[in-house]
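Q: Have a look at this prediction, sequence included:
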Amino acid sequence: MSNEIYRRVEADPAYQQLVQRRGRLAMLLSVTTLVAYYAFMAVVAFAPHALSPTIFEGGTLTIGAPIGAALIIGSWLLTGWYVRKANTEFDQLTHAIAERAK
């Protein structure tokens, strides 16, 4: 592609909106995931007794295990949400911007 097409794409207000929205969503999901993981690790490191009660009386599985599993599943769900949004809304905007730039 020529430099002229790149300049037209960068000058398109819809492109600026796309970059801003995509970046904002990526930052929000990244921060959410990192805060959740680091909070869990902080509790494990500094207050392990908070996660040590067992789920069932006389059992060996503590509440920390399902919470850890929930963090992993939650990160998968957030990734799926981003992929769905990228494949629908963001791809439509990208296609429209590319068509206008031709």
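A: Looks like it came in fine.

Q: Going by C-alpha atoms from here, please, whenever you check contacts or count neighbours.
A: Noted.

Q: Number of residues surrounding the closest residue to Gly68 other than its chain neighbours?
A: Nearest non-adjacent residue to Gly68, counting by C-alpha to C-alpha, 6 or more residues apart in numbering: Phe40, 7.7 Å away. Neighbourhood size, Phe40 [other C-alpha atoms under 10 Å]: 17.

Q: before we go on, here's another structure to hold up against the first:
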Amino acid sequence: MQDPMVERIQRNPKYQQLKATRSRFGWWLTILMLIVYYGYIGLIAFDKELLATPIGAGVTTLGIPLGLAVIVFTIVITGIYVRRANREFDALTRDILKDATK
């Protein structure tokens, strides 16, 4: 037996919109992250010479800033998701709950 409140929420068109939008956005970010991460791992596996290329006169190689870029990219897309969730998804959730409690 399901709670009537849950049924009202699930029937709400805003809830369906929230589910679809959040899911689609999450999948796009996941795909981007997988491309960046596995692209870096692919470079490690198949083009070590490129990553071993020295930068300037020091001992730092190209692999170090590329690895840091992967980490920064992860932080950035997390921030993008959080910002959209706080602005759009949370507002939709409030509307859905308000409609369900009427």
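A: Perfect, I can see it now. Since this is a predicted model, take the numbers as computed values, not measurements.

Q: Next, the TM-score between them, please.
A: Scored against TM-score structural alignment, normalised by the length of structure 1, the superposed chains reach a TM-score of 0.93; 100 aligned residues with a C-alpha RMSD of 1.1 Å.

Q: returning to what we had before: quick one: contacts for the equivalent of the residue nearest to Gly68 of structure 1 over in structure 2?
A: Applying TM-score structural alignment, one finds that Phe40 of structure 1 aligns to Tyr40 in structure 2. Contacts for Tyr40 of structure 2 (C-alpha atoms under 8 Å, 6 or more residues apart in numbering) come out as 66-67, 70.

Q: now Ala69 of structure 1: how far from Gln92 of structure 1?
A: With distances taken as C-alpha to C-alpha, to the nearest Å, Ala69 of structure 1 is found 34 Å from Gln92 of structure 1.

Q: circling back to that earlier point, and the strand or helix carrying the match of Phe40 of structure 1, how far from structure 1 on average?
A: Counting by DSSP states H and E, the element that carries Tyr40 of structure 2 is helix 13-46. Here the mean offset of helix 13-46 of structure 2 against structure 1 after fitting is 0.8 Å, by mean C-alpha distance after the TM-score superposition for structure 1.

Q: And that helix, what's buried?
A: 14-15, 18, 22, 29, 33, 36-37, 40 (16 or more other C-alpha atoms under 10 Å).

Q: Identify the residue spatially nearest to the residue nearest to the spatial centre of structure 2, adjacent ones excluded.
A: By C-alpha atoms, centre = their mean, the mean C-alpha position of structure 2 lies nearest to Leu29, the distance being 3.7 Å. Among residues not flanking Leu29 of structure 2 along the chain, Ile77 sits closest, at 6.9 Å (C-alpha to C-alpha, 6+ apart).

Q: The one you found contacts Ile31, correct?
A: No. If you go by C-alpha atoms under 8 Å, Ile77 of structure 2 and Ile31 don't touch, sitting 11.3 Å apart.

Q: What's the separation between Gly80 of structure 1 and Val9 of structure 1?
A: Counting by C-alpha to C-alpha - Gly80 of structure 1 and Val9 of structure 1 are separated by 28 Å.

Q: more crowded one of those two?
A: Val9 (20 against 12).

Q: Tell me who's in contact with the equivalent of the more buried one over in structure 2.
A: Mapped onto structure 2 by TM-score structural alignment, Val9 of structure 1 lines up with Ile9. Ile9 of structure 2 makes contact with 15, 96-97, 100, according to C-alpha under 8 Å, 6+ apart.
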